[in-house]
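Asks: This is the structure alone, sequence omitted:
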């Protein structure tokens, strides 16, 4: 099984400058291919082109043979595979759009897009201090790279920046011992009040209700108000459409840049806390060694349309939690089952099987005509645990 890991880096100042150049080159190459593909399609509509799309090979050849030798000589300062892979990523994003898998790819923004670039897997070598990459030299890491067997290579290595630290993400082949499973079917009902309720009676609390997260959210609101006041102080006047006119470009205002960095750091802390908690909960669930885990099919996009619950749903990171459960089940040989979206797990009585159609969201205790009473989420998790038995 191929697993992916992230390793924290400690680059020198010269290497960090090269990292930023490589990330900028990858972003430029991605945007350049999207722009060329749109121009090619517009020429096709005019009748000047025979094909609708342009191949990524043509774009790469033009960049290497023309631009790199004339107006874009700075492309030679970074590894050649940085540009090559960025063009391939843009082409893949476009193909996924054509196939209906994802939306139309957007141009990457310097301030909002993820800062990352590709490292050539063939030249990536493990060293005592860290690793050696193409034009990067020996980069030190806080933990050693995993050892590989003869003939193996790290797959899809990329270096990324999370706003504070640089990381190397790699994939490698690893064999796991199959667990001796208990033969139990475990149902998991996720929600907002509790992150997850398991059919064995285990409740995973909502991390967003803890003092630490609430303190950080309060601090985030406070720092955002500070930023708003700084922006207001720099407003000179308003135009006819009541849009603010600033005395000078915002990028030159050092106080605003510092405040934006503070806000990014608070966002990073919140994300790290929530992601780490999801890993802890998913590990605890998988280590109970059930034969299969059943989760409901979540329509997160539809749930986010509720303006009263959208913020709470986004903070729970339910899609990420399901992904973690799914790949950890595959790791240990546990069968993962996704129940049908329209399966009435919450409205069905786990005792007699009768469906209570008038159940409302505010009803936290499920009461049935047969006299059965149970916590609403626990009842739903038991129904999910019996999902395959009911469909057999």
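Replies: Everything's here; your move. Bear in mind the structure is a predicted one, so any value in this text is a computation, not a measurement.
Asks: From now on I want contacts and neighbour counts done on CA atoms only, so please keep to that.
Replies: OK.
Asks: ok, residue 55 - how many residues close by?
Replies: Other residues near residue 55 number 12, with proximity taken as other CA atoms under 10 Å.
Asks: same check, this time on residue 156
Replies: Neighbours of residue 156 using other CA under 10 Å come to 14.
Asks: Please apply the same query to residue 164.
Replies: Count around residue 164 with other CA under 10 Å applied: 10.
Asks: Please identify the nearest residue in space to it, excluding sequence neighbours.
Replies: Nearest residue to residue 164, sequence neighbours excluded (CA to CA, 6 or more residues apart in numbering): residue 265, at 7.5 Å.
Asks: Can you show me the helices along the stretch 51-200 of the chain?
Replies: Taking DSSP state H, counting those that start in this stretch, the helices of the stretch 51-200 of the chain run over residues 56-62, 80-98.
Asks: so which of those helices gets nearest residue 16?
Replies: Closest to residue 16 of the helices of the stretch 51-200 of the chain is helix 80-98 (CA to CA; 15.5 Å).
Asks: how near is residue 214 to residue 12?
Replies: Separation of residue 214 from residue 12 (CA to CA, to the nearest Å): 36 Å.
Asks: For the residue nearest to residue 164, pull up the helix or strand it's in.
Replies: Element membership for residue 265 (DSSP states H and E) is helix 254-286.
Asks: Contact partners for the nearest residue to residue 325 once chain neighbours are set aside?
Replies: Spatial nearest neighbour of residue 325, excluding adjacent residues (CA to CA, 6+ apart): residue 282 at 5.7 Å. Counting by CA atoms under 8 Å, 6 or more residues apart in numbering, residue 282 makes contact with 321, 324-325, 328.
Asks: in the helix holding residue 265, what's buried?
Replies: 256, 259, 262-266, 270, 274, 277-279, 281-282, 285-286 (16 or more other CA atoms under 10 Å).
Asks: So which of these is the closest to residue 57?
Replies: residue 264 (37.4 Å).
Asks: measure the closest residue to the closest one other than its chain neighbours to residue 139 for me?
Replies: In this structure, residue 264 finds its nearest non-sequential neighbour in residue 163, 7.0 Å apart by CA to CA, 6+ apart. Distance of residue 163 to residue 139, given as CA to CA: 19 Å.
Asks: For residue 54, give its distance to residue 127.
Replies: Distance from residue 54 to residue 127, counting by CA to CA: 40 Å.
Asks: hmm, I was thinking of residue 332
Replies: Taken as CA to CA, the span from residue 332 to residue 127 is 30 Å.
Asks: okay, now the one to match up with it:
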């Protein structure tokens, strides 16, 4: 049986004692400060002198900052998270210059993710217990699932979310068994049904946000009535954050179970390329589209298919999957969103979503058989297109219309 070695992160919740919580809070603050100072220095060097500052230069700056009286407190925390955040900044600039990301932005005390990364020199892993640098006792981790047998973490990331929960992520080497299967499936994403498979199966949309919408509204109204800067406002903010965290956790759990099932059952999976960033500009559907989390679903599918040796194909975003008859290939002129079933001139009665899923599967298999890439180039999206899905005129050339 074929296997594949991968780097895999295992995330657990833990409960720090007061001393550990204080140490981690100081570390988070120092990490944020060093990142912002290094970003300001690199930006100023380029603006004033057209000079590019690399990681080595910012590392030397950090050494100098620690020797000053104003920043001597940087010596009180582990140096490894501070060096790691400079490496992250270097990666952010590398992605920016390669035009894969926007220019790096400063970390906010209230909005940015609070985290710190430790490498092997800054933690001790012994007998299943993890002790971080500058700490005397190991972390009280809730082991919700075991680590792979006989492995030790190479990197540890500690974080705290807006709801006040502490998490530790352990990056380990893992081996994934690649069991081949013969299944193929096309997937159409939607709102009435979260996913519709080419087999005819429809997966119900759980609508996680809608289930907690009333509770969230009450908590947000209570937060708005509290005086800014008061302890009561901090408590109310925490209640809002916990509701958001519950929604996010349920959504992530559902998508993980769904994508794992699809990857285990199918060797080839075909999906469509959805521009969620543009689609959420439709104000009447933005909340529902965001709750469906199509982008997260695709991200999970991408790395899980890679791990298990599956093939993930992505059809062009302008392919008219809903308007094309999967039986005779005729193209309907119009297909409003309120039309859920329609009859082709060949006499076939189509369920809109099932028909779209079958067309997506056929398009992916056809383009793969012809030796053409079905993953669209990001630059193909033309400005001025409406946010609802429609066909590209080039994609419908030669297809008869109804």
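Replies: Perfect, thanks for sending it. Owing to the predicted nature of the structure, the values given are computational and were not obtained by experimental measurement.
Asks: After superposing, what score do the chains get?
Replies: Superposed pair, TM-score by TM-score structural alignment, normalised by the length of the first structure: 0.86. Supporting alignment: 360 aligned residues with a CA RMSD of 2.0 Å.
Asks: what do we get in the second structure for the residue nearest to residue 164 of the first structure?
Replies: Correspondence of residue 265 of the first structure to the second structure, assessed by TM-score structural alignment: residue 242.
Asks: The residue nearest to residue 273 of the first structure when sequence neighbours are not counted: which element?
Replies: Excluding its sequence neighbours, the residue lying closest to residue 273 of the first structure (CA to CA, 6+ apart) is residue 213, at 8.0 Å. Using DSSP H and E, residue 213 of the first structure falls within helix 211-233.
Asks: ok, back up a step: tell me which of the helices of the stretch 51-200 of the first structure is the most buried.
Replies: helix 80-98 (a mean of 19; mean count of other CA atoms under 10 Å).
Asks: ok, average deviation of that helix from the second structure?
Replies: Comparison of helix 80-98 of the first structure with the second structure after fitting gives an average deviation of 1.5 Å (mean CA distance after the TM-score superposition for the first structure).
Asks: Run through the neighbouring helices and strands of that helix.
Replies: In terms of contacts (3 or more CA pairs under 8 Å, 6 or more residues apart in numbering; DSSP states H and E), helix 80-98 of the first structure is packed against helix 13-45, helix 56-62, strand 115-118.
Asks: Can you say which of those is packed in most?
Replies: Comparing these by mean neighbour count (mean count of other CA under 10 Å), strand 115-118 comes out on top with a mean of 24.
Asks: circling back to that earlier point, with neighbour numbers in mind, choose between residue 332 and residue 127 of the first structure.
Replies: residue 332 (18 against 14).
Asks: I'd like to know how far the more buried one sits from residue 326 of the first structure.
Replies: 10 Å.
Asks: same question, residue 317 of the first structure
Replies: According to CA to CA, residue 317 of the first structure stands 15 Å off from residue 326 of the first structure.
Asks: Have a look at the two and say which one is more surrounded.
Replies: More neighbours surround residue 326 than the other of residue 317 of the first structure and residue 326, with 21 against 16 (other CA under 10 Å).
Asks: In the second structure, what residue corresponds to that one?
Replies: By TM-score structural alignment, residue 326 of the first structure lines up with residue 302.
Asks: who are the neighbours in contact with its match?
Replies: By CA under 8 Å, 6+ apart, the neighbours of residue 302 of the second structure are residue 312.
Asks: Now do the aligned residue in the second structure for residue 16 of the first structure against residue 29 of the second structure, distance only.
Replies: By TM-score structural alignment, residue 16 of the first structure lines up with residue 21 in the second structure. Distance, residue 21 of the second structure to residue 29 of the second structure, using CA to CA: 12 Å.
Asks: quick one: residue 294 of the first structure is in a strand?
Replies: Yes: secondary structure of residue 294 of the first structure (DSSP: H, G, I helix; E, B strand; the rest coil): part of a strand.
Asks: That one: neighbour count?
Replies: For residue 294 of the first structure, using other CA under 10 Å, the count is 26.
Asks: Could you do residue 327 of the first structure as well?
Replies: For residue 327 of the first structure, the count of nearby residues is 14 (other CA under 10 Å).
Asks: With residue 183 of the second structure instead?
Replies: Neighbours around residue 183 of the second structure, by other CA under 10 Å: 13.
Asks: and if you look at the one 4 residues further on?
Replies: The number of residues packed near residue 187 of the second structure is 25, by other CA under 10 Å.
Asks: Same check on residue 69 of the second structure?
Replies: 8.
Asks: what about it, distance to residue 75 of the second structure?
Replies: Here residue 69 of the second structure is placed at a distance of 11 Å from residue 75 of the second structure (CA to CA).
Asks: With residue 19 of the second structure instead?
Replies: From residue 19 of the second structure to residue 75 of the second structure the distance is 17 Å (CA to CA).
Asks: Please apply the same query to residue 348 of the second structure.
Replies: 73 Å.
Asks: Where in the second structure does stretch 299-306 of the first structure fall?
Replies: Stretch 299-306 of the first structure maps onto residues 275-282 of the second structure, going by TM-score structural alignment.
Asks: centre of the chain versus the matching stretch, how much separation?
Replies: Chain-centre distance of stretch 275-282 of the second structure: 16 Å, with CA atoms, centre = their mean, to the nearest Å.
Asks: before we move on, back to that, residue 163 and residue 139 of the first structure - which one has more neighbours?
Replies: Of the pair residue 163 of the first structure and residue 139, residue 139 is the one with more neighbours under other CA under 10 Å, namely 17 against 13.
Asks: Quick check: the aligned residue for that one in the second structure?
Replies: So residue 139 of the first structure corresponds to residue 139, using TM-score structural alignment.
Asks: now residue 220 of the first structure
Replies: Counting by TM-score structural alignment, residue 220 of the first structure corresponds to residue 216 in the second structure.
Asks: My guess is its match contacts residue 240. True?
Replies: Yes: the pair residue 216 of the second structure / residue 240 is scored as a contact, 6.4 Å apart, by CA atoms under 8 Å.
Asks: residues making contact with the helix holding residue 213 of the first structure?
Replies: By CA under 8 Å, 6+ apart, helix 211-233 of the first structure touches 207-208, 255-256, 259-260, 262-263, 266-267, 270, 273.
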